[in-house]
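Chemist: Got a predicted model here, sequence first, then my questions.
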Amino acid sequence: MKLWMVIAAGLSIHLVFFFSIFEIYFSTPMVDGMRPHNSPLTPPAKRLVFIVADGLRADKILELTPDGNTPAPFLRNIIKTKGAWGISHAAVPTATRPGHVALTAGFYEDPTSVAKDLQGKEVVFDTIFNESRYTWSWDTPKFLAKVTGGNANRMFSKNYPGHMKWLAGLNAEDMDSWVFEETHNLIEKAKTDEDLNSKMAEDKILFFLHLGGIDHSGYIVRPSSQAYLDHIAFIDNGVKKVYEAFESHYKNDGKTAYVFTSDHGMTDWGAHGDGTPDETLTPLIVWGPGLRSPAKETKRFSDGLSKAWNLADIKRTDINQASMASFLSALVGIPYPMNSILPVPDELFNLTDNELAEMLFANLRQLVEQCEALRDAKQKTSIKLFFKPFKPLTDEGVVSLENMIRSKIDKKEYKEAIEDSRRGIEVALKGIRYYTTYDRQNLWFGIVSGYIGWMIYLVSLIYEDHCSLTTPNQGPQLSRRFKGLIISFFLLLSVMIFIVLYVQSTVWTNYFYILIPCPIWLAVCLRFDILKQMVFLASTLKSLFPYLFLTFCGLETLVLGFYYRDVMSVVIVLFAAWPWIFKREELDKRIVMQWSASCIAVAFFPAIPTGTRELNFNLVVFGGIVAIAVACIIVKTFASKQLAKRKLFLIFGFQICVLAICVFIVRHTAEMAATNRRTPFISQALSWVFLLLGAIEPLFVTTDIRCRLFTIALAWMSPFVLFSISYPF
């Protein structure tokens, strides 16, 4: 097989295997056709004001400043005197659309939702907004504008004006002030608009305020800055005025509930999307009818956050972000979103046993019905002979459980009904988990067997390429008849698997994941004669086993480095010491010293903490200047040793000029952002062009290893400088 064919096949196989990760671990199976469920009793609140501060970290709004003050005095006073507080734990990916899906639909959308968001795709699942009688919202076009399709008569959404959204030179408070102003305008309009006033007087209505400015503020000034805390104070004051306006409009009738939270947090350097605590811990502050008041803390949290925020004496309730949808639904008495996968967090409520029993029973019925819908969908796409349903939730068992709980509620045995509902909810959640991961083992087997087969095939190619000249054939070649039998077997196996997948109406992507091992193992089996020689040769290479063991340890250490960065520093230091121990007599002492010095310099970077970087563009500029100086020295060395032609020196010179321009762009952009001015379009365009050039430039350089490595390093130095905010590496 030619080299380019091996590379193309390997690239295709690894692309398929890469996308299988999303199919196996991050798929979001959606089912429909379910009935809505909600408590038949009058809900605690008639209306809900739902405020989401995009990108707001829990610690920044809840902790006290060094002088003992709080950046959010109104909301902190709510925690102490009126409502409940806690932490809402977001899930990866920590981004706007996935966070809002979890908050309003009750499940965690797969990571590809970020791509869906960029493509502007509409939301096709049930949310609290669809279930409400009326919804008024003010937010970005990222989410809610995609939900209102077909519901414009009861869902009224306004988006930020486009001129308010810039990536640099932005007064981020303008975005939030627009939301507050529009909310006040709606309340004022209701005073003269009878139709609007009548709609706002209904029950089961929502007001959704999406404050996107704090997210953009975090990008620009970073969450550790005073400007970020000032923005929190601005939001706190705006929430206070909105609260007072609603209470005044509804004449303090005590039927308006308020929920303040965030969709995700942000790192110290102004990023989000990952799963660090700074990105996943978001604030939760709730107050209003049916919600508990501040109480004495009786539970001890091991994270120490309550004590650090001086809130250790006030009861704290943590929830998973996806349980917010069921919480909001129960609060205003609308049906639970049909695909919500987490139970309602009843610890936040202050209800009678009757109200709590009905609320949990409705939640149980919603989860059980979702489990049954998943079962039916899976059964339709499976061969009945091999289908295995979730035994604890049979049709008879579900009917018996629901009848028993209903009977206890009717008999006013509320506490027993509550406990039975909670146990039933636990079983239903296990059933949902069972069906959503039903095909996972089949996919695992296909991917793992494909990986193993491809590795064996590559090893056989390497053996044939490097050993065939010195090692005679150790056995007869495969006969044509034997090859025909192998090909026929794998062809028949592939057809059988395809028929099974087709009968089960399997998702088309699963065809690739399950069928791809067949051609891989066919190629392996057709190299039986080579594999036989490899087995014979392996028995004579016992002396290499220690090196293979060290290689295995090195790979495991590399994987460990993804979780513990300091491990990488230790490994690099060992590399620095390696030539002094094993190659001291073979290598020039000056080369060994240069090698060791380079390794130790590189080992410094993994040891640098990732969460404490402050803005330091001067350091980035200094690093870029050093890189330019080193590049000039290396080019001069190449010229003296005549390692490259004139054409290549022109490429090297062009790369150095590009690096110099990137250094200038970083410095100029930093100055523009510091004075709230927008980055020029030419700087943005050049940055994208230089990013693409980094991947193309090395292709035009000779394959001489020294020239090629130098070109690759220099080509990617420019994007590194552009991406850096504190130190380039």
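Modeler: Alright, I've got the coordinates.
Chemist: When you work out contacts or count neighbours from here on, use the C-alpha atoms and nothing else.
Modeler: OK.
Chemist: Wasn't residue 49 part of a helix?
Modeler: No - inclusion of residue 49 in a helix is not indicated when DSSP: H, G, I helix; E, B strand; the rest coil is applied; the result is strand.
Chemist: Then residue 163 would be within a helix, right?
Modeler: Yes - assessed by three-state DSSP, residue 163 belongs to a helix.
Chemist: Distance of it relative to residue 119?
Modeler: Summarising the geometry, the distance separating residue 163 from residue 119, computed by C-alpha to C-alpha, to the nearest Å, is 21 Å.
Chemist: For the host helix or strand of residue 458, which helices and strands make contact with it?
Modeler: With elements delineated by DSSP states H and E, residue 458 resides in helix 440-467, which encompasses its position. Helix 440-467 is packed against helix 3-25, helix 508-515, helix 517-525, helix 528-538, with contacts defined by 3 or more C-alpha pairs under 8 Å, 6 or more residues apart in numbering; DSSP states H and E.
Chemist: just these: most buried one?
Modeler: Each of those was scored by mean neighbour count; the highest is helix 517-525, a mean of 19, by mean count of other C-alpha atoms under 10 Å.
Chemist: Compute the inter-axis angle for it and helix 440-467.
Modeler: Between helix 517-525 and helix 440-467, the angle formed by their directions is 30 degrees, by axes from the mean of the first three to the mean of the last three C-alpha atoms, to 10 degrees.
Chemist: ranges for the strands of the chain?
Modeler: Counting by DSSP state E, residue ranges of the strands within the chain are 47-53, 84-89, 134-139, 155-159, 205-211, 256-261, 281-287, 319-320.
Chemist: distance between the ends of stretch 195-208?
Modeler: With C-alpha to C-alpha as the measure, the ends of stretch 195-208 fall 20 Å from one another.
Chemist: adding another structure so you can compare the two:
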Amino acid sequence: MLLFFALGLLVHFVFFASIFDIYFTSPLVHGMTPQFTPLPPPAKRLVLFVADGLRADALYELDEDGKSRAPFIRDVIMHEGSWGISHTRVPTESRPGHVALIAGFYEDVSAVAKGWKENPVEFDSLFNESKYTWSWGSPDILPMFAKGASGDHVYTYSYDAEKEDFGAHDATKLDTWVFDKVQDFFHSARNNQSLFSKVNEEKVVFFLHLLGIDTNGHAHRPSSREYKDNIKKVDGGVKEIVSTFKHFYGDDGKTAFIFTSDHGMTDWGSHGAGHPSETLTPLVAWGAGIKYPQKVSAQQFDDEFLKEWKLENWKRQDVNQADIAPLMASLIGVPFPLNSVGTLPVNYLNNTDLFKAESMFTNAVQILEQFKNVNQMRKPRSYIKQEKFVEVVSLCEELIELALKGLSYYHTYDRFFLGINVAVGFVGWTSYASLLIIKSHSNLTRGASKEVKKPHHLLPCSFAAISVLVSCFLLIQACPWTYYVYCLLPVPIWYAVLREFQVIQDLVKSLSAFPLSHFVGYVLIFTLGIELLVLSFFYRYMLTAGLIAFAAWPFLTQLWTRAKITSLSWTFFSLLLAVFPLMPVVGREPDLSLVMGAGLLVLLLSLVVVTTLIKRKITFIKEELLVHLLQMLSTVLSMYVVYSTHNSLLKKQGLPLINQIVSWATLASSLVVPLLSSTILFQRLFSILLSLMSTYLLLSTGYEALFPLVLSCLMFIWIYMEQETLQQSGVSCKQKLTSIQFSCNTDIAQFRQLYLDDIRRAFFLPFKVKVTFTVWILKSFLLCLSSFDLASVYCFLTVFSPFMMGALMMWKILIPFVLVMCAFEAVQITTQLSSKGLFLIVLVISDVMALHFFFLVKDYGSWLDIGTSISHYVIVMSMTIFLVFLNGLAQLLTTKKLRLYGKLKSHFM
């Protein structure tokens, strides 16, 4: 069995890795020739302002008094330049947003997983093509463009990461730091001849990354005074910088200015998905080479924004975010970034038709270079010679669109071929696991022949021949080595399946004596159960429907007559848990009253349990009482820390140090304190709940604080229900639940063979895991990545640290899983089941679901869309492996006993 799980781990790793070769290969093409417009550019230098997290409506709208909160930018729109909306592409995050702005392409999905600040792959950018680039701002953004540049001509000036504090008193200091440093830079340039000569070169870029608006948006929401005041501060800072440039360069008219944002922000202070508040960002351009404002009487846009903003008379020109990179390259005359997929917005240019045509032609050649189809460019070149400039622009736009479609086609060319091979492997592996269950853990083949027949000698020869043929085909195609793995892996898997042909024959004989209606009924219920789990990944209310069906389970069997109180309790908590999948996962304000309420319920439950144990004279020594009092004190401290931290952040006083110390101490002790309690089943389970709930409260902001409590109550009742079900089936239970202990030593003779009803028990585990996944993972971790709502970790840290914050969120996710696994451990003990047999059933269920999700993986959309599709596939495919890990943790928590004055050891009584 150990060998089987080792092979299973390897197979599942291959299946998991396959999605990155099939769906998430880098779209970047290398080896192209740089393309630039052969005419003199209108600007010598470019200044790029990126106000991180700035929504378009927040900049353009008027305040309550009818005045603009960005008067300088609004004056530019009306008197100096051009404006519009920059439509960002999901995921609306800082890294992909800046890559689109500065490199002109939409970064592939796996980039963030490979490094937050480093370049996962080499790519060209406007900064790399410039003569010199100076940049100021966040250490999370600037390094990836400097380290990706060739040579030493991109200079970065970043503040310490500790300044990115969501609980800080004034986040505008992130922006004032940038403005002050730029002022100091030009003051130094006047007294430094070398620097002075560099900044007076042509093809120079100045990049100001302004993070204050984004930080204030996360901490206080975009509707807050802090967010809006930060916009005023940025507007004033931009005005000062423009004045500095005009003064330093003597107002030579050779400076182009671009003001935009990497992404917007939702009303509840998050970003990452595709809501218009996240994808609509401002774009204002002015200075050298930019068209002056155009008065119009009507515009093509159907939205009501123009009237609300009082800008309906100034022509609005929208672009895609990647279009800004070729615009900036055209303005200062540098080659277009090699991997740019943007289309030059010629309506922003104030230049001759010849310059526009040549620039558009350069844009088309640059994209077609990626498509390796430069010969198609003879026609537009002849149009330029004939001075048919409008036709050139139209033809080049069409060629760019065709080239981008061609790039996408070749990028996904092998997707179907690889997908079929992985699917064949999936089906084979699931079939083999099913045969292993039937052969080793069931009675279905008891009456069949037990004679073991060796496979025919032609079988291995046939599969060897298939392997050779597949290898030759891949060799001729010059495929990567990973293709050999995906295409050859199904061969040994199906060979293993066909070697069990005798088991298949025995199974058919056994089923022939089984009532057909019963068999069809079980298959139908099993299939419907799996489909319910699959649908629940997309429709949360399906879990509610499943929990309602579970609530009716005792009344559909004889359990109601045997244990009425337990059955009613099961129904009540099943219905209560059914509410959670219907709760909103985004767009809600923190509700500390629910967190405090959950803490009070934990304390009340603690008092009831302790009192009950004492009254029943159950083993409850002073050491046990001390442990429970310590856990109750930890719960009180957690409630206090949550409340005081929330108030401190509201007052902009940051995270108190004592609160931070208490939070980390509680987290560190949460896995140790339960080991001090008795290993008697319910006492240990309750101790684990108390200990983990203290940490969970620290990581909660609302209704989710009640979820582990309700889930645990249902788990406790589940243990009683399963023992009642087992007794109803005629299997004797040797011990009462109040005396059963968790133990490391398990007598294998106590295990029994699997029955059909055990499929239901095995199904309960992935279903409850799925309930936990939907209610909690989608709410916490994926939303943390996709919508960047990190309020849950503010009791531990407020300084931006993506990996530490992600680790805390992951532990919060694991807590309900640990509670479920500890309860499942108790069910296995009370029902005398082998964990190996149950895990094999879970493996089959998860692999059938994984095959569904393999073809539903997305390589486009927001972090939420992409991350959810990957997580659906990964979670169900690795569910067994994940549960094996959690089972080990659950065994540690349930079977080990730590004396206050002794060493860690197993507790036997």
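Modeler: Okay, I see it. Since we're looking at a predicted model, the values are computed, not measured.
Chemist: before we move on, back to that, out of the helices and strands packed on helix 440-467 of the first structure, nearest to residue 585 of the first structure?
Modeler: Of all those, it is helix 528-538 that lies closest to residue 585 of the first structure, at 30.4 Å by C-alpha to C-alpha.
Chemist: Which residues does that closest one contact?
Modeler: Outside of helix 528-538 of the first structure, the residues that reach it under the criterion C-alpha atoms under 8 Å, 6 or more residues apart in numbering are 460, 463-464, 473-478.
Chemist: which of these are buried?
Modeler: The neighbour-count test (16 or more other C-alpha atoms under 10 Å) marks 460, 463-464 as buried among the contacts of helix 528-538 of the first structure.
Chemist: Dump those into a markdown table; add distance to residue 30 of the first structure as well.
Modeler: Rendered in a markdown table, the data for these read as follows (distance: C-alpha to C-alpha, whole Å):
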| residue | distance to residue 30 of the first structure |
| --- | --- |
| 460 | 44 |
| 463 | 48 |
| 464 | 49 |
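Chemist: Same list (the strands of the first structure) but as JSON lines, adding mean neighbour count and distance to residue 652 of the first structure.
Modeler: Listed next are the strands of the first structure as JSON lines, based on neighbours: other C-alpha atoms under 10 Å; distance: least, C-alpha to C-alpha, whole Å:
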{"stretch": "strand 47-53", "mean neighbour count": "22", "distance to residue 652 of the first structure": "48"}
{"stretch": "strand 84-89", "mean neighbour count": "25", "distance to residue 652 of the first structure": "49"}
{"stretch": "strand 134-139", "mean neighbour count": "23", "distance to residue 652 of the first structure": "48"}
{"stretch": "strand 155-159", "mean neighbour count": "18", "distance to residue 652 of the first structure": "48"}
{"stretch": "strand 205-211", "mean neighbour count": "24", "distance to residue 652 of the first structure": "48"}
{"stretch": "strand 256-261", "mean neighbour count": "22", "distance to residue 652 of the first structure": "52"}
{"stretch": "strand 281-287", "mean neighbour count": "25", "distance to residue 652 of the first structure": "47"}
{"stretch": "strand 319-320", "mean neighbour count": "18", "distance to residue 652 of the first structure": "53"}
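Chemist: Out of the ones you listed, flag the one nearest residue 729 of the first structure.
Modeler: Ranking the strands of the first structure by proximity to residue 729 of the first structure (C-alpha to C-alpha) places strand 281-287 first, at 28.6 Å.
Chemist: Need the contact partners of that closest one.
Modeler: Contacting residues not belonging to strand 281-287 of the first structure are listed as 56-59, 61-62, 75, 78-79, 82-90, 257-265, 293 [C-alpha under 8 Å, 6+ apart].
Chemist: what angle sits between it and strand 47-53?
Modeler: Interaxial angle, strand 281-287 of the first structure versus strand 47-53 (the same axes, to 10 degrees): 160 degrees.
Chemist: What's the average distance for strand 281-287 of the first structure when superposed on the second structure?
Modeler: After superposition onto the second structure, strand 281-287 of the first structure lies on average 2.9 Å away from the residues it aligns with, using mean C-alpha distance after the TM-score superposition for the first structure.
Chemist: From start to finish, how long is stretch 76-89 of the first structure in a straight line?
Modeler: Using C-alpha to C-alpha, the end-to-end distance of stretch 76-89 of the first structure comes out at 20 Å.
Chemist: next one: stretch 104-117 of the first structure
Modeler: Terminal residues of stretch 104-117 of the first structure are spaced 16 Å apart (C-alpha to C-alpha).
Chemist: list the buried ones in it?
Modeler: Counting neighbours by 16+ other C-alpha under 10 Å, one finds that the buried residues in stretch 104-117 of the first structure are 104-111, 113-114, 117.
Chemist: Ok, stretch 31-42 of the second structure next?
Modeler: For stretch 31-42 of the second structure, by 16+ other C-alpha under 10 Å, it's 34-37, 41-42.
Chemist: What of stretch 355-367 of the first structure?
Modeler: If you call a residue buried by 16+ other C-alpha under 10 Å, then stretch 355-367 of the first structure has these buried ones: 355-367.
Chemist: got it, and stretch 628-647 of the first structure?
Modeler: Buried residues in stretch 628-647 of the first structure, counted by 16+ other C-alpha under 10 Å: 628, 631, 635, 638, 644.
Chemist: For it, which outside residues touch it?
Modeler: Contacts of stretch 628-647 of the first structure (C-alpha under 8 Å, 6+ apart): 649, 652, 656, 659-660, 707, 714.
Chemist: Name the nearest of these relative to residue 398 of the first structure.
Modeler: Nearest to residue 398 of the first structure, judged by C-alpha to C-alpha, of those is residue 714 at 65.3 Å.
Chemist: and the closest one, what does it touch?
Modeler: Residue 714 of the first structure makes contacts with 631, 655-656, as judged by C-alpha under 8 Å, 6+ apart.
Chemist: Recalculate using a threshold of 10 Å.
Modeler: By C-alpha atoms under 10 Å, 6 or more residues apart in numbering, the contact list for residue 714 of the first structure reads 627-628, 631, 652, 655-656, 658-659, 694, 697-698, 708.
Chemist: Same check on residue 321 of the first structure?
Modeler: 87-91, 99-104, 106-108, 261-264, 280-282, 284, 342.
Chemist: For residue 724 of the first structure, which of the helices and strands packed on helix 440-467 of the first structure is the nearest?
Modeler: In terms of C-alpha to C-alpha, the element of these nearest to residue 724 of the first structure is helix 3-25, at 27.7 Å.
Chemist: Give the other helices and strands that the closest one contacts.
Modeler: When contacts are defined as 3 or more C-alpha pairs under 10 Å, 6 or more residues apart in numbering; DSSP states H and E, helix 3-25 of the first structure packs onto helix 440-467, helix 508-515, helix 517-525.
Chemist: wait, which of those helices is closest to residue 403 of the first structure?
Modeler: With distances scored as C-alpha to C-alpha, the stretch of those nearest to residue 403 of the first structure is helix 440-467 (34.0 Å).
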